[in-house]
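Asks: below: sequence and its predicted model.
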Amino acid sequence: MIKIYHNPRCTKSRQGVAFLEEKGVEFKVIRYLEEAFTFQTLTEVIAELAIHPMELIRKNEAIWKSNFKGKELSDAQIIQAMVDFPKLIERPIVVNKGRAVIARPTEKIEEVL
């Protein structure tokens, strides 16, 4: 089943949910600020995205700027930062059958349908 990691306060994330609804596909919404990622789950999603962990970071977030910016961090430390501070995670993320995209722009969702 298609999963969308969603933050309802985010316009792009709401657009991702609307896109999936318009396509008429079944999907599961995971509100990742409430249902927190585990280290393992986030690591798996990053692998499905086929990106480096740093590419999933929202670098303009105050949490990033005040706690992590300019520091030399391993991939594991970056993933742990996102687990500890899920607001740092770029959104929305859509996962389907072992593949994933960051749905920015929303049309990128087509890549995993």
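Replies: Received it, and whenever you're ready, just let me know what you need.
Asks: could you use CA atoms for every contact and neighbour count after this?
Replies: Will do.
Asks: which helix or strand contains residue 22?
Replies: helix 11-23 (DSSP states H and E).
Asks: ok, structure two:
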Amino acid sequence: MTVTIWHNPRCSKSRQALQLLRDNGVEPEIVEYLKTPPSEAEIRAVLDKLGIEPRALMRTKEKTYKELGLAGVTDNDKLVAAMAENPVLIERPVVLKGGKAALGRPPEDVLKVL
């Protein structure tokens, strides 16, 4: 079964998670989500697999988050749309395998999907 990582090569946590996967014999499909953003449907699917609300997948300290005034938004559909339109808002890395997903914060958490 394929393992996929939503990866940002400039992020140290994302690089650490990728290396952990490789150290455990897994060569994942790498999706540089800033270049190939996930759709709203893909984000919702990941949220379901993680069992979290949209804001828990967001980088709330990101400049874009503040510029868009997302702190006061309570509509989950609007938060998902904001992530799809501005993938820099998505916390990384996210690792997917089958019906499982893990957010690599800390990086070791990605091993939960293996």
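Replies: Now that the structure is in, tell me what you want to look at. Predicted, not measured: the structure shown is a model, and the values here were computed from it.
Asks: about what we covered before: where does the helix holding residue 22 of structure 1 end up in structure 2?
Replies: Mapped onto structure 2 using TM-score structural alignment, helix 11-23 of structure 1 covers residues 12-24.
Asks: that older thread, the helix holding residue 22 of structure 1 - contacts with which helices or strands?
Replies: Counting contacts by 3 or more CA pairs under 8 Å, 6 or more residues apart in numbering; DSSP states H and E, helix 11-23 of structure 1 packs against strand 2-6.
Asks: and the strand it packs on against structure 2, how far off on average?
Replies: Its aligned residues in structure 2 lie a mean 0.4 Å from strand 2-6 of structure 1 after superposition (mean CA distance after the TM-score superposition for structure 1).
Asks: list of residues touching that strand?
Replies: The contact list for strand 2-6 of structure 1 (CA atoms under 8 Å, 6 or more residues apart in numbering) reads 13-14, 16-17, 26-32, 91-97.
Asks: for it, what is the distance to the chain centroid?
Replies: Strand 2-6 of structure 1 has its C-alpha centroid displaced from the chain centroid by 9 Å (CA atoms, centre = their mean, to the nearest Å).
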